[in-house]
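> Pasting the sequence and the predicted coordinates here, then a few questions.
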Amino acid sequence: MTARMDKRFAALKAEGRPALITYIMGGDPDFETSLGIMKALPDAGADLIELGMPFSDPMADGPAVQMAGQRALKDGQTLAKTLELARRFREGDTETPIVMMGYYNPIYVYGVEKFLDNVIASGIDGLIVVDLPPEMDDELCIPALAKGVNFIRLATPTTDDKRLPAVLKNTSGFVYYVSMNGITGSALPDPSLIGGAVKRIKGHTALPVCVGFGVKTADHAKAIGAAADGVVVGSAIVSQIAGSLTKDGKAGPDTVAAVATLVRGLATGVRAARLVAAE
C-alpha cells in the first residue's frame, strides 16, 4: 500500500506537476451516492482520494465538513461502512491511492488491530488522524506503519523547526501542510507565504509536501500547486455536494456530475501549476 502512494507521487514528479488530492466525507449524503462520487473522482482528475470518517465531534472541521458528517451519520454511515466504501471502490480501481481521514475515537472503539486489518483488506493506503499527536504514536501510528499503512501527519504555520522533527519522525506517504491556523474551509492564505513554508518543511524531509485548507477554485489550485507537491481540496467539494441536494437533503439527479465538474476545473488549475513552477 505504501508502494501505491509512492508510485503515484513518483509518476507525478516525472510528469512535472503537483497532485490533486480530493476529500469527500464517506456516506455523504448516502452510501451509494458517496460511492458514485468516489468512483467519478479519478476520471475527473483526482490523483489521490481522502475519504472522511464521519464523527459526531469533529473539532478541526469547518461548517461544510461538519454538515457533511452529520448528513452521513443521519443516513446511517459507520466506520465499517466507510471501510466498505473503499473496498467497493477498489473493485474497479487498483491504482488511485486512498487516505482515510478522521478522528481516533471511532477507531479506538472499533479496535485498532481489527481496524488496521480491515484497512488493508479494503485497499486503503494511508491514514490521517487529526487528534493523535506524535506523543501518542504507539496508539495507532507505529502499529499502522508496521503493517505497511502510511501515516500522514499534519504540519501548520505554528509547527516550528524545533517541533517539526517530532512531527515528521514517523510520517510516511506525504506531509499535509495546513496552510493556516483554524478550521477547514477558511479563506485562502497568501500563496507567496506557502512557498517559504513548503521549503522549510522540505529542509526536514524528503517526503512530498501537500497543501490544503481554503482551496476552492482552479486559480487557487494553480497558485498553491506552484509551490507544493500536492493541492488538497475538501470544503469546496463537500459544499458542491450540499448545493446539489434536494430540499430534504437527499441526493439530487446531478450530485455526482456536479462534483465531477468542480474537480475537472480544479484539475485544470493543478495541471497548469507546473507552468508557473517552471517559469
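All right, it came through fine.

> only C-alpha atoms for contact and neighbour calcs from this point on.
Noted.

> for the stretch 1-150 of the chain, what spans make up the helices?
2-15, 31-44, 63-74, 79-90, 104-110, 112-121, 141-146 (DSSP state H, counting those that start in this stretch).

> hmm, who's touching the third one?
Spelled out, it's helix 63-74. 25-30, 53-56, 58, 184-185, 234-235, 238-239, 242, 249 (C-alpha atoms under 8 Å, 6 or more residues apart in numbering).

> alright, now check it against this:
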Amino acid sequence: MANKRMEVATKSDKPLFIPFITAGDPTAEATIEIAVTLEEAGASILELGIPYSDPLADGPTIQAASKRALQGGMSLEKALQLVPEMRKRGLTIPVIIFTYFNPLLQYGEERFVNEAAELGIDGLLVPDLPFEESEHLDQLCEQNDLAFISLVAPTSKQRMIKIAQRAKGFLYCVSSLGVTGVRNELDPRVYDFLKTVREASNIPTAVGFGISSGEQVRAMQKHADGVVVGSALVTVIGEQEEALKEKETRPIALRNIKTFVSSLISS
C-alpha cells in the first residue's frame, strides 16, 4: 500500500521542492511554525533532521543547527512528537525523518517505525546506512506504509542503477561527494550522473547537497524532478535565531524565511 501523502506530492506536475530543517532549531515551537510556513511557501515534502552530535554527512552549517537543537534538549523522541503538532496546525505535506543510524539503533528500529507511522510521519532517510545493509529497515518501513528514502551518489554505474531501481517515494541524488553545505558552483559531471539515475528510476529524482540559489534550483530542475535545499535554509534560520525564539518577533522571522524560499522557487 503506497503512502497517500507521498503519492500525492510526487505525482504533482510542479517540480518538487524539499526543504531540510533541524528539529528543535532554535526551539520546538519555532520548528512547528517553520514547517507550516515552508508548506505555505511552496514546499512539496519536508525533511525533518534529527540533531546528532556526530553528523558525518553534514557540513558546519547543519552541525551548528544540531548543536543549537541539542542544547535546547531536542531528541529523536521529542522530534517525532513535533509532527502531530505540525499536522494540528495545518501541515498536509509528507514529512521525512532524516536521522543517522546510531540514534535510530538506540531508539529501536521497530519502535521507531511503528511510532512514526502512528504519528503521521511519511518516510525515513538514514544517510550513513549503506544501501547493502538497508534491506531490513526498508522492509520494516514498507510494512508500516513509510517510504524508505534512498540516497544515491555518483559512484559505479551498476550500483547507482541498483539503488535507483529499489528506491521508494523519491530518490535523493547527491550532487557531489562530500558533506552538505552551500556551494557556489556544482560539479558539471552531476548532469551525466542525474541522467543515468533518472533513466533507471521509476520514481521522481530530487537532487541535493549544495543547492543554495534560485539559479541553481532552476538549473537542476532541468535534470531532476526536484531539489532538496538544506544548508542555505538552515543558514537563514540561524540568522533569525533570536527572533524565532520569541513569540512577539517570530512572525517577522517566519516572513523572512518565506521570502527566502520564494526567491529560490519563483521562476
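Looks like it came in fine. Worth saying up front: this structure is predicted, and the values here are computed from it rather than measured.

> before we move on, back to that, between the helices of the stretch 1-150 of the first structure, which gets nearest to residue 222 of the first structure?
Comparison of the helices of the stretch 1-150 of the first structure against residue 222 of the first structure by C-alpha to C-alpha identifies helix 2-15 as nearest, at 15.2 Å.

> Residue in the first structure paired with residue 37 of the second structure?
Using TM-score structural alignment, the equivalent of residue 37 of the second structure in the first structure is residue 40.

> neighbours around that match, how many?
Counted with other C-alpha atoms under 10 Å, the neighbours of residue 40 of the first structure add up to 17.

> Quick check: closest non-adjacent residue to it.
residue 260 (6.3 Å; C-alpha to C-alpha, 6 or more residues apart in numbering).

> and residue 222 of the first structure, that's in a strand?
No - with DSSP: H, G, I helix; E, B strand; the rest coil as the criterion, residue 222 of the first structure is helix rather than part of a strand.

> ok, it touching residue 275?
No - the criterion here is C-alpha atoms under 8 Å, and residue 222 of the first structure misses it with residue 275 at 9.2 Å.

> more crowded one of those two?
Of the pair residue 222 of the first structure and residue 275, residue 222 is the one with more neighbours under other C-alpha under 10 Å, namely 26 against 13.

> residues contacting that one?
By C-alpha under 8 Å, 6+ apart, residue 222 of the first structure lies in contact with 269-273, 276.

> Mind telling me what it corresponds to in the second structure?
Per TM-score structural alignment, the equivalent position to residue 222 of the first structure in the second structure is residue 218.

> repeat for residue 108 of the first structure
Residue 108 of the first structure maps onto residue 105 in the second structure, by TM-score structural alignment.

> Its match: how many residues sit nearby?
Around residue 105 of the second structure there are 12 residues (other C-alpha under 10 Å).

> I'd like to know how far it sits from residue 67 of the second structure.
From residue 105 of the second structure across to residue 67 of the second structure, the span is 21 Å (C-alpha to C-alpha, to the nearest Å).

> Quick one: residues contacting the residue most central in space within the second structure.
Nearest to the mean C-alpha position of the second structure, by C-alpha atoms, centre = their mean, lies residue 47 at 2.7 Å. Going by C-alpha under 8 Å, 6+ apart, residue 47 of the second structure touches 18-21, 95-98.

> Out of those, flag the one nearest to residue 251 of the second structure.
The closest of the contacts of residue 47 of the second structure to residue 251 of the second structure turns out to be residue 21 (C-alpha to C-alpha; 17.6 Å).

> With residue 113 of the second structure as the reference, measure out to the closest one.
When distance is defined by C-alpha to C-alpha, residue 21 of the second structure is 20 Å away from residue 113 of the second structure.

> Those two: who's more crowded?
Higher neighbour count among residue 21 of the second structure and residue 113: residue 21, with 27 against 23, using other C-alpha under 10 Å.

> Please say which position in the first structure residue 163 of the second structure maps to.
Aligning on TM-score structural alignment places residue 163 of the second structure opposite residue 167 in the first structure.

> Check residue 152 of the second structure too.
Aligning on TM-score structural alignment places residue 152 of the second structure opposite residue 155 in the first structure.

> Is the nearest residue to that match once chain neighbours are set aside in a helix, a strand, or coil?
Nearest residue to residue 155 of the first structure, sequence neighbours excluded (C-alpha to C-alpha, 6+ apart): residue 177, at 4.8 Å. Taking three-state DSSP as the rule, one finds residue 177 of the first structure in the strand state.

> Verify the contact between residue 177 of the first structure and residue 164 for me.
No - using C-alpha under 8 Å, residue 177 of the first structure makes no contact with residue 164, being 11.4 Å away.

> Need the residues touching each of the two.
Shared contacts of residue 177 of the first structure and residue 164, counting by C-alpha under 8 Å, 6+ apart, come down to residue 155.

> Neighbour count: these two, which is higher?
Per other C-alpha under 10 Å, whichever of residue 177 of the first structure and residue 164 has more neighbours is residue 177, with 25 against 17.

> Identify the residue of the second structure aligned to that one.
Residue 177 of the first structure maps onto residue 173 of the second structure when the alignment is built from TM-score structural alignment.

> Please apply the same query to residue 61 of the first structure.
By TM-score structural alignment, residue 61 of the first structure lines up with residue 58.

> What is the burial count for its match?
Using other C-alpha under 10 Å, residue 58 of the second structure has 19 other residues around it.

> measure it to residue 22 of the second structure for me?
12 Å.

> hang on, the earlier thing: just checking, which of the contacts of helix 63-74 of the first structure belong to strands?
Counted as lying in strands by DSSP state E, out of the contacts of helix 63-74 of the first structure, are residue 25.

> Can you go through the contacts of helix 63-74 of the first structure and name the buried ones?
25-30, 53-55, 58, 184-185, 234-235, 238-239, 242 (16 or more other C-alpha atoms under 10 Å).

> quick revisit: for the match of residue 163 of the second structure, give its distance to residue 74 of the first structure.
Plainly put, residue 167 of the first structure is 35 Å away from residue 74 of the first structure if you go by C-alpha to C-alpha.

> same deal with residue 174 of the first structure?
From residue 174 of the first structure across to residue 74 of the first structure, the span is 32 Å (C-alpha to C-alpha).

> Between the two, which has more neighbouring residues?
For the pair residue 174 of the first structure and residue 74, the greater number of neighbours falls to residue 174 (24 against 13), based on other C-alpha under 10 Å.
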